[in-house]
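**Student:** below are the sequence and a predicted model; questions follow.
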Amino acid sequence: MSGSSIPAAAGEERPLLDVHAFATPNSVKVPIALEELGLPYTLHGVNVRQGAQKTPEFLALNPNGKVPVLVDRTVEDGPFVLTESAAILVYLAEKTGRLLPGGGVARARVFEQLFFHASGLSPAFGQSGFFQRFAAEPQPIAIERFSGEAKRTLGVLDGVLANRPFVAGEAFTIADIAHFGWLWRRAFAGVSFDDTPNVARWYEAIAARPAVRRGIARVEALVPQG
């Protein structure tokens, strides 16, 4: 796999979970979840800035050419390869019985936020950043559309967090991890927390969690220096 990986120490067995990722909003979610769950993993760098996600080797793992990708070698008749960050979060939570309620209203609230993130906040943030930074020619209507949508969805989340400490209720879940990924990279989308104090409060609390800090540090270490 193109990029770098962090090998096991001498005398240690290689972890049976592999994560192919980079320092992107969607990638960071998976190491954060694994750190929260205490699951050992090997992190492989896929430098999307250099097009490593389009190589035949990577496309054999994910034909969609996107990070992150999880490879689970604990599965019978495996390895099991899984793409899409939200699907990976659900899989890891169900695998461990943590960060996702077992049923009922509490579980439904987590999925409500996961789907809101995947269908609303995440694409709005991504498109806002793209048209502001990478469009070959200025596209005012696209910038206005997606920048406005990014701010609108952030406002929706602020309203949710006005009445609860975490996005799905009283407990930290994979829904918080999902939202955190793009809010960690909010500057790319040209978004701030100036008008969303509840999101700002929530973000600071999540960013201070030791496992979250470890996950961020690991993906940031994948970015070549110099």
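**Tutor:** Yep, that arrived.

**Student:** only C-alpha atoms for contact and neighbour calcs from this point on.
**Tutor:** Will do.

**Student:** the strands in this protein, which residues?
**Tutor:** 17-21, 42-45, 69-72, 80-83 (DSSP state E).

**Student:** elements contacting the second one?
**Tutor:** Think strand 42-45. strand 17-21 (3 or more C-alpha pairs under 8 Å, 6 or more residues apart in numbering; DSSP states H and E).

**Student:** helices and strands around the strand it packs on, which ones?
**Tutor:** Checking 3+ C-alpha pairs under 8 Å, 6+ apart, strand 17-21 ends up next to strand 42-45, strand 69-72.

**Student:** report the longest helix in this structure, please.
**Tutor:** Ranked by residue count, the top helix of the chain under DSSP state H comes out as helix 140-161.

**Student:** ok, second structure coming up, stack it against the first:
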Amino acid sequence: MDVLVDNLDLYLSAFGQTILLFLVAAVGSLVLGTVLAALRVSPVPILRSFGSAYVTVFRNTPLTLVLFFFAFAYPRLELVDLSFFARASVGLILYTAAFVCEVVRSGINTVPVGQAEASRALGFGFGQTLTQVVLPQAVRSVVPPLTSVQIALLKNTTIASGFSVFQAGGIYAVLSEQGDNVFIGLLWVSLGFLILVAPLTLLQRRLENRWSVAR
């Protein structure tokens, strides 16, 4: 308890940054991932190809390499000046969006084709069919696995600590400099992540029970 009590401000600040980074990346990846899923089921071949290429590239690229690019290579491009936190957020969004895309696309595929055909017969365009007919029905099958993706994102935020973004993943370095027991300190970090993940896990199980899709 001494390690936690003596460094309570450090833990609160670090986990506060972790939660903020997670929320920004979660919202951003959800929006971008949904757009990418729409591209992947689009009737326009070039849009489908772009969506497929994006998913292939980012799903097969290590997150560490993505964050490394934004931490060290991006400044050399001399584009918009962004803080380390903003660059880490962009990297996590781009990476996680590829996984969100596949989850949303799989949910879209669970909706019977007849639903889309019926909406087109009524004069709906692709955008209207997707947003007003298909996606609302796909929500039941999308939300539970999407929660798993967000849990993985929460844990992936720790990688940002290696690129000058102070959050829970960087607590051990501060404790080491102060001469505190790093092992005990990391146990408290693990407990903190368990506390953060628990509500998401409970939400996932509840939604799975409520929205389970009969096969």
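**Tutor:** Now that the structure is in, tell me what you want to look at. Nothing here was measured: the structure is a model prediction, and the numbers come from that model.

**Student:** report the TM-score for the pair.
**Tutor:** The TM-score (TM-score structural alignment, normalised by the length of the second structure) is 0.30; 120 aligned residues with a C-alpha RMSD of 5.8 Å.

**Student:** all helices of the second structure, in order?
**Tutor:** Counting by DSSP H, one finds helices in the second structure at the ranges 2-6, 8-40, 45-59, 63-68, 84-109, 113-121, 126-128, 135-156, 171-178, 182-210.

**Student:** want to try a markdown table for these, with mean neighbour count as columns?
**Tutor:** Listed next are these as a markdown table, based on neighbours: other C-alpha atoms under 10 Å:
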| stretch | mean neighbour count |
| --- | --- |
| helix 2-6 | 12 |
| helix 8-40 | 19 |
| helix 45-59 | 16 |
| helix 63-68 | 17 |
| helix 84-109 | 23 |
| helix 113-121 | 13 |
| helix 126-128 | 14 |
| helix 135-156 | 18 |
| helix 171-178 | 14 |
| helix 182-210 | 15 |
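
**Student:** coming back round to it: buried residues of the longest helix of the first structure, list them for me.
**Tutor:** Under the neighbour-count criterion of 16 or more other C-alpha atoms under 10 Å, helix 140-161 of the first structure has 142-143, 146-151, 153-155, 157-161 buried.

**Student:** ok, back up a step: same list (the strands of the first structure) but as TSV, adding distance to Phe116 of the first structure and mean neighbour count.
**Tutor:** As requested, the strands of the first structure are exported to TSV (distance: least, C-alpha to C-alpha, whole Å; neighbours: other C-alpha atoms under 10 Å):
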stretch	distance to Phe116 of the first structure	mean neighbour count
strand 17-21	23	23
strand 42-45	28	22
strand 69-72	21	23
strand 80-83	19	16
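
**Student:** just checking, what packs against the longest helix of the first structure?
**Tutor:** Secondary-structure packing of helix 140-161 of the first structure (3+ C-alpha pairs under 8 Å, 6+ apart): helix 122-133, helix 197-207.

**Student:** got the angle for it vs helix 122-133?
**Tutor:** With axes from the mean of the first three to the mean of the last three C-alpha atoms, to 10 degrees applied, the angle from helix 140-161 of the first structure to helix 122-133 works out at 140 degrees.

**Student:** between helix 140-161 of the first structure and helix 197-207, how many degrees?
**Tutor:** Helix 140-161 of the first structure and helix 197-207 are oriented at 80 degrees to each other (the same axes, to 10 degrees).

**Student:** and of the buried residues of helix 140-161 of the first structure, the nearest to Ala207 of the first structure?
**Tutor:** Nearest to Ala207 of the first structure among these: Leu161, at 15.8 Å, using C-alpha to C-alpha.

**Student:** which non-adjacent residue is nearest the closest one?
**Tutor:** Asn198 (5.6 Å; C-alpha to C-alpha, 6 or more residues apart in numbering).

**Student:** check Leu157 of the first structure too.
**Tutor:** Per C-alpha to C-alpha, 6+ apart, closest to Leu157 of the first structure is Val199, 7.0 Å.
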